[in-house]
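Asks: This is a predicted model, with the sequence first.
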Amino acid sequence: MGCWNERITKEFAKLKQKATEAQPYSGKVGSEDLDNVDMAYRVVADHIRTLSFAIADGSCPGNEGREYVLRRILRRAVRYGTEVLKAEQGFFNGLVKVVVEVMGDFFPELKQHEIKIREIIADEEASFGRTLVKGIEKFKKAIYDTGVVEVPSGVFGVSNVQMYGGFVVHIGSFEGKTGRLSVGDKVICKVNYERRKLIAPNHTCTHMLNFALREILGNHVDQKGSIVLPEKLRFDFSHGKPVKPEDLRKIETIVNEQIKSELDVFSKEARLVDAKHVNGLRAVFGEVYPDPVRVVSIGRKVEDLLANPENEEWLSISAELCGGTHISNTREAKAFALLSEEGIAKGIRRVTAVTTDYAFKAMELASSLEQEVNEASETEGSVLEQVISYICQHI
């Protein structure tokens, strides 16, 4: 199958390049494939072959057993195609004809069921497309400013900002009953700096948390999502089992040590290819980054990282591709406290944390709870039951 799979890969690459002027398939693997484009070509080619044969044999993507495996295979291919190769939604079912052209003479069942194969994949692909759009809208890493836009006819309150179709869309409403915004209007934009002041330390601590997780749990840890709010931060990552309490304490300690070290936070734009060469630099798989891209590093200047990208020292600092708002020095975060750790899907864990005065408050509550538990350990019988009930009600 390897030779045929290579032919499918090359045929798909030709179609993809012709349609979108994407870079051609070059067969790079591992560290040479910096942008994962060649890997994406191979994933899409392998998965369309697998699905075509499975459907020809009578299987179909679904919710249980091997049918669910096929659904996962299809969705993985679609994500690689749309997010890495920038293929249009609905591209995947069109590749069935490539499989038939390359392998149909050897496997006549492919030609016999070509229409059926394409229709099933098209239906599943469309369904996933709708699910994916809703999921991205709901869980997209959103670290945006809010504020107001003053226009001649009133004030437009901005409650959200999103990227859509290459444009920065400001979402909100006019304050009061009147208000109108027209092309050519001169406006004054005013950022809500009070909100930004709360968001920034949480965002910077998200970077330090990402670094600490890898330090303690291992390099298999990859970011799977995050939300940064004024009152807390939430971080999802790949890890196959619950994090041990002692490891959580180590992770929390690393972040607090970086806060106490009063490290400067640096940011600078760089060419995407140069940034990705930096040893230990973290990026979110599937995220579409601009070129040039903004690099945020903690404790070392970005210029130092770019000047000597292979330096092993960079493995001991936090460096990420990021366009969000940050504090200028880690001391501004004041403190960091983990609130919870839980599983949200197979192989995916989630931690929630707080910073600044919220962290101090969490630490005080934890200390108080520990004292109550210690006192409860000295009681027994009905009194112990009452104490336990009281503690549970106040957790």
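Replies: Thanks, I have the structure now.
Asks: contacts and neighbour counts: CA atoms only from here.
Replies: Noted.
Asks: Can you get me a residue count around Val354?
Replies: Look at Val354: counted by other Cα atoms under 10 Å, it has 26 neighbours.
Asks: Strands of this protein, start to end?
Replies: With DSSP state E applied, the chain shows strands at 147-151, 154-164, 167-174, 188-191, 223-228, 233-238, 265-270, 293-298, 318-321, 336-345, 348-355, listed in chain order.
Asks: Of all the ones you listed, which one comes closest to Leu384?
Replies: Closest approach to Leu384 among these is made by strand 336-345 (26.0 Å; Cα to Cα).
Asks: contacting residues around the closest one?
Replies: Identification of contacts with strand 336-345 by Cα atoms under 8 Å, 6 or more residues apart in numbering yields 205, 242-243, 248, 252, 255-256, 349-356, 359-360, 362-363.
Asks: Let me know the angle separating it from strand 233-238.
Replies: Inter-element angle recorded for strand 336-345 and strand 233-238: 50 degrees (by axes from the mean of the first three to the mean of the last three Cα atoms, to 10 degrees).
Asks: what's the angle between strand 336-345 and strand 348-355?
Replies: 160 degrees.
Asks: Am I right that Asn5 is in contact with Asp46?
Replies: Yes: counting by Cα atoms under 8 Å, Asp46 is a contact partner of Asn5 at 6.2 Å.
Asks: Below is an additional structure, to be compared with the one above:
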Amino acid sequence: MRRSVVTATAGLAALAVAASGCSGKSAGGKPEIQIGLISPMSGPFAVLGISQQNSMNVEIERINASGGLDGSKLKLVVRDSGLDPGKAVQAANELAGNDAVKLVVGPSLTAFYDAAKGTYEKNEKLNCQPAVSTGSFAGLNYGFRSQDPFDLDGKTVVDWLKQEGVKSLGLVYEGDDTGKNTDALMKRLLPQAGIEYLGWQTSRADDQSHRAYVEKFRNGGAIMVSSSSSGAKTMAAAAEIGYKGKLVGAGSGMQNISFVEAAGDAARGAVFPAALYQYPQRIDRSQWLPGYRKHIEAIESKYGKNVGPKTGATSPKGTAIAADCVYVFEQAVKSTKSTDATKLAKAVENLNLTAEQTPSGDAIQPGPSHEFYHRVHLYQWEKDGKGWYTREITPS
């Protein structure tokens, strides 16, 4: 947020011809507009890629059903990064150099994007990033972030911890760019809030358990866990040792039910920042924002729900912030009547979309910062007789 995908260029070319005829043109007579997705479609974080693909497909199908864009139908082209930076960069190079691709979503994860963004800028390729949490987009011409901003995430969590009277926090995170940035952010924010920083335990991708890391913070008031797949191991380790402090996410990854599956009842009370996430709350759907409800119900209808086999926790098989990338592209093409990347980038910068309109239920105002969202919500996992749900605890 989400098996296999065709990766051979020749194979994709053959599929494109088969889908659009020998001319390679869509039914309307104009060449199809391709949208690329680079994300983990296999491996331990495949749920992210599959969720992104599903949400993007729902939006593309909606647009095509209404006649397409600028006389062309849209087509999604997927590349599996498999959490391999080499594959991610190779895919970015390929799609950036393909003139038929007018928008690329991904590669997911900050380190992968950091290695690819120069290629996008050089090739003037519009790109949208719903799974890149750190770093600035303000200096980019063609890159935009459709995720809750990392600095705002951190401040929202720390403000809540201060409000709760927490006195200390330890960090368990991978030793990647996001981990380094999270460590630096906690060193800056925690002292300002009067909270002791207990340090950073650097996890590894091949760790079987995070128990040794969690033991270091057994007496700490809070542990911050990774938003990536390894964060679930930290949650599980906290459950193993009977950790009594607060578990908080560094980003929105904890909305993934794999975290609840790993930690079980220890996930009760775990807190994470995210863009709007009304799905698992005890709120009647009539109160959901209309664009969000429309998108989530389309996901449920076409793809169904994720259901945790141990906990019964559920989530939609999609991620609305990826859908926002397609929705924004649609609005930019409509306003410019063009697919020229420079014109589209300027149009995206100037968008002012209300929360009622968008698939995510978040207002989108990119501006010069190239950040879609300027507000972060805070959620807490809870459990009652009906099962697992979240409640919003965003500080006022």
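Replies: Sure, I can see it. Since we're looking at a predicted model, the values are computed, not measured.
Asks: Could I get the TM-score for this pair?
Replies: A TM-score of 0.25 describes the superposed chains when it is computed by TM-score structural alignment, normalised by the length of the first structure; 180 aligned residues with a Cα RMSD of 7.7 Å.
Asks: quick revisit: could you export the strands of the first structure as a markdown table, including distance to Tyr41 of the first structure?
Replies: Shown next, in a markdown table, are the strands of the first structure (distance: least, Cα to Cα, whole Å):
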| stretch | distance to Tyr41 of the first structure |
| --- | --- |
| strand 147-151 | 42 |
| strand 154-164 | 26 |
| strand 167-174 | 28 |
| strand 188-191 | 42 |
| strand 223-228 | 22 |
| strand 233-238 | 24 |
| strand 265-270 | 27 |
| strand 293-298 | 24 |
| strand 318-321 | 24 |
| strand 336-345 | 27 |
| strand 348-355 | 26 |
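Asks: Gly129 of the first structure: which of those is closest?
Replies: So among those, strand 154-164 is nearest, using Cα to Cα, at 16.0 Å.
Asks: Could you figure out how far that closest one is turned away from strand 147-151?
Replies: Going by the same axes, to 10 degrees, strand 154-164 of the first structure makes 120 degrees with strand 147-151.
Asks: quick revisit: quick one: closest of the strands of the first structure to Ile391 of the first structure.
Replies: strand 336-345 (16.9 Å).
Asks: List the buried residues for that closest one?
Replies: Within strand 336-345 of the first structure, the residues that count as buried by 16 or more other Cα atoms under 10 Å are Phe336, Ala337, Leu338, Leu339, Glu341, Gly343.
Asks: Tell me which of the strands of the first structure sits nearest to Ser382 of the first structure.
Replies: strand 336-345 (30.3 Å).
Asks: So which elements touch the helix or strand hosting Glu61 of the second structure?
Replies: Element membership for Glu61 of the second structure, per DSSP states H and E: helix 46-65. With contacts taken as 3 or more Cα pairs under 8 Å, 6 or more residues apart in numbering; DSSP states H and E, helix 46-65 of the second structure sits against strand 33-39, strand 74-80, helix 290-303, helix 320-336.
Asks: Which strands or helices does the second one pack on?
Replies: Helices and strands touching strand 74-80 of the second structure, by 3+ Cα pairs under 8 Å, 6+ apart, are strand 33-39, helix 46-65, helix 85-96.
Asks: closest one to Gln331 of the second structure among the ones you listed?
Replies: Closest among those, once you apply Cα to Cα, is helix 46-65, at 10.9 Å.
Asks: what inclination does the closest one have with respect to strand 33-39?
Replies: Going by the same axes, to 10 degrees, helix 46-65 of the second structure makes 170 degrees with strand 33-39.
Asks: what comes up buried for helix 46-65 of the second structure?
Replies: Quick answer for helix 46-65 of the second structure (16+ other Cα under 10 Å): 46-61, 63.
Asks: Could you do stretch 359-368 of the first structure as well?
Replies: When neighbours are counted by 16+ other Cα under 10 Å, the buried residues of stretch 359-368 of the first structure are found to be Ala359, Phe360, Ala362, Met363.
Asks: what comes into contact with that stretch?
Replies: Ala335, Phe336, Ala337, Leu339, Ala353.
Asks: Nearest spatial neighbour of the second one, chain-adjacent residues omitted?
Replies: Nearest residue to Phe336 of the first structure, sequence neighbours excluded (Cα to Cα, 6 or more residues apart in numbering): Thr355, at 4.5 Å.
Asks: Any figure for the gap between Glu196 of the second structure and Leu171 of the second structure?
Replies: 12 Å (Cα to Cα, to the nearest Å).
Asks: Between these two, which is the more surrounded one?
Replies: Leu171 (27 against 18).
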